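In: Below are the sequence and a predicted model; questions follow.
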Amino acid sequence: MKFGMENSFEVKEKILQSKIAILPIGAVEAHGPHLPLSTDTILAERLSEMLAERVGALVLPSLPYGQVWSLRNFPGSINITNDSLISFLVDIGLSLYDQGFRTWAMVNGHLGNQVAMKEAARVLYDKIPDLKVFYFFYPGMNGVVKDIRETKSVHSTYFHACEIETSIMLYLAGEFVDMNRAINDVPQIGEEADFTPTPWESFTKSAVLGDATIATKEKGKKIVETALEKMVKMLIGGETND
């Protein structure tokens, strides 16, 4: 159910029946020539809708902006700070609790948001420990990626507009992917990028980190279905990881 499409006369009962809110969180940033700027938001929305169906949750209106410091100088990218994002998420969490929600799952489509999401969850834990807060970013995907990836990863953590993210997009929102414009761009990312602020334009002009041309819907399905299975288990079973 889409929370924003409910009305105030009926929504209270639906909150009490579910008590689970899901917030899709994305970003507006460069994703190469074959994916839209709002890729991360689209992915978060589609994944959230699938998750909500499986756990009987209410999907909140999406948060379409994120912390994109690394890509902020690329055409089209819109950046907000971690401090702004943390404050915003804490306010939302407090309001959700007041409305009667007792579980809140933030479904993230953009890795750059994860630090702020985790910090917001910790602040909320200290303020209202009765609200169970999750910050999801494709749980379980690392094991799947090892099995399906055809090319070597350009970085131990980053994946962006590449074989992996493009495959997820093909599965969740293929209508927004232009595979005719997909490229193979494998940048050299120096070790110092893990230890000092490094704008991405220093190592890529396209914002594509790998070979997007070999992305497939089937690869994306394996990643998404694994993530969904784990999220459902955590939301219903009460498991969590720090």
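Out: Sure thing, it's come through. Source: prediction; values computed, not measured. Numbers count the residues shown, from 1 in each chain.
In: Going by C-alpha atoms from here, please, whenever you check contacts or count neighbours.
Out: Noted.
In: helices or strands next to whatever helix or strand Ile164 lives in in the packing?
Out: Assigned by DSSP states H and E, Ile164 belongs to helix 163-173. Judged by 3 or more Cα pairs under 8 Å, 6 or more residues apart in numbering; DSSP states H and E, the packing partners of helix 163-173 are helix 39-55, helix 217-237.
In: burial of Gly53, as a residue count?
Out: Just so we're on the same page, residue 53 is Glu rather than Gly. Number of residues near Glu53 (other Cα atoms under 10 Å) recorded here: 12.
In: next, the one to line up against it:
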Amino acid sequence: MTDRTRLRDLTGPEIAARAAHEVLFLPLGSIEQHGPHLPVDTDTHIAERFAAAVCARVGGLVAPGYAYGSRSRPISGGGERFPGTVSLSAATHSALVNDLVVNYARHGHRRIVLVNGHFENTAPAVEGVDLALERGADARVLMVNWWEVIGADALDRIFAGDFPGWEAEHAGIVETSLMMHLDPTRVHTDAISPLTVEITPPPYTVLPERPGLVDPSGVLRTAHGSSAAIGEAIFEGAADAIAAVVRTEFGVAGGVER
């Protein structure tokens, strides 16, 4: 069945009729190891699901994203030494965003939302948007990291005041819980260790990346205690928050311009 919100399912004339009137959502992800219990496309899958959920709330179109993200760093993603992590340079990632924004704007898309699921994408993606605007792209672009829109009060409620902190979140409780909610058959729950990781990445960058900066598991802190219920609460709360931001910045309500 054709999904009328998925740009890839539409014809050129159908897209042309909707481009100027609807918000375009572009998910950004990564192919990056997420410990022994989550698939390497975790960031991509979560970004795609958020893009679809927000689109369902405010209306619009979801563009095909791309799976590869900017280079993983030990302090935030485990780094590049783990098998399964395949990354783009910041310059390449920025150039991809640049070209995508220019091309979508050229075809009449005036409101574009980048829904990001990978921390290291943030700066290169913003740079790509800036370059696209300098090239004359006639569009307004909103960049959203899904984890940044969840309020502290919501986290306190979900975690009963014991949220472990975003600095611990790579294949930790939040991402694992989200995947338990969104795609439970791909979560290897038997591989989740109840033990806290033995190595915490240092609060600085050393290059070239050397062994021993990250726990051998590739996890920054244990995912023990994750659940589908936590994942559902985070997903629904973040999707609602992103939708509110889109309405505020782009003046839409249920997909209709105010």
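Out: Thanks, I have the structure now. From a predicted model like this one, the values you see are computed outputs, not experimental measurements.
In: How alike are these chains, TM-score-wise?
Out: The TM-score (TM-score structural alignment, normalised by the length of the first structure) is 0.87; 236 aligned residues with a Cα RMSD of 2.4 Å.
In: follow-up on the earlier one: now the helix holding Ile164 of the first structure: which residue numbers in the second structure?
Out: Using TM-score structural alignment, helix 163-173 of the first structure corresponds to residues 173-183 of the second structure.
In: follow-up on the earlier one: what lies in contact with the helix holding Ile164 of the first structure?
Out: Residues outside helix 163-173 of the first structure that contact it (Cα atoms under 8 Å, 6 or more residues apart in numbering) are 35, 39, 42-43, 46-47, 145, 149, 159, 176-177, 210-221, 223-224.
In: helix or strand right after that helix?
Out: Next along the chain after helix 163-173 of the first structure, taking DSSP H and E as the criterion, comes strand 184-185.
In: Can you state the mean residue-to-residue distance of the helix or strand just after that following strand versus the second structure?
Out: Downstream of strand 184-185 of the first structure, the first helix or strand assigned by DSSP H and E is strand 210-211. If you overlay the two and look at strand 210-211 of the first structure, the average distance to its match in the second structure is 1.9 Å (mean Cα distance after the TM-score superposition for the first structure).
In: Report the aligned residue range of the second structure for strand 210-211 of the first structure.
Out: Aligned by TM-score structural alignment, strand 210-211 of the first structure falls on residues 221-222 of the second structure.
In: Let me have the helices and strands packed on helix 163-173 of the first structure in TSV, adding distance to Phe3 of the first structure as columns.
Out: As requested, those are arranged in TSV below (distance: least, Cα to Cα, whole Å):
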stretch	distance to Phe3 of the first structure
helix 39-55	11
helix 217-237	18
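In: Of these, flag the one that's most buried.
Out: Ranked by mean neighbour count, those are led by helix 39-55 with a mean of 21 (mean count of other Cα atoms under 10 Å).
In: starting at the chain centroid, how far to stretch 15-27 of the first structure?
Out: Between the centre of stretch 15-27 of the first structure and the centre of its host chain there is 14 Å, according to Cα atoms, centre = their mean, to the nearest Å.
In: which residues are contacting that stretch?
Out: 37-45, 48, 52, 56-68, 78, 96, 99-110, 113.
In: what does Val129 of the second structure align to in the first structure?
Out: Using TM-score structural alignment, Val129 of the second structure sits opposite Ala121 in the first structure.
In: How about its match, nearest residue that isn't a chain neighbour?
Out: Val133 (5.9 Å; Cα to Cα, 6 or more residues apart in numbering).
In: Give the full set of residues in contact with the most centrally placed residue in the first structure.
Out: By Cα atoms, centre = their mean, the first structure has its centre lying nearest to Gly109, at 1.7 Å. The contact partners of Gly109 of the first structure, by Cα under 8 Å, 6+ apart, come to Pro24, Ile25, Gly26, Ala27, Asp40, Thr41, Ile42, Leu43, Ala44, Phe137.
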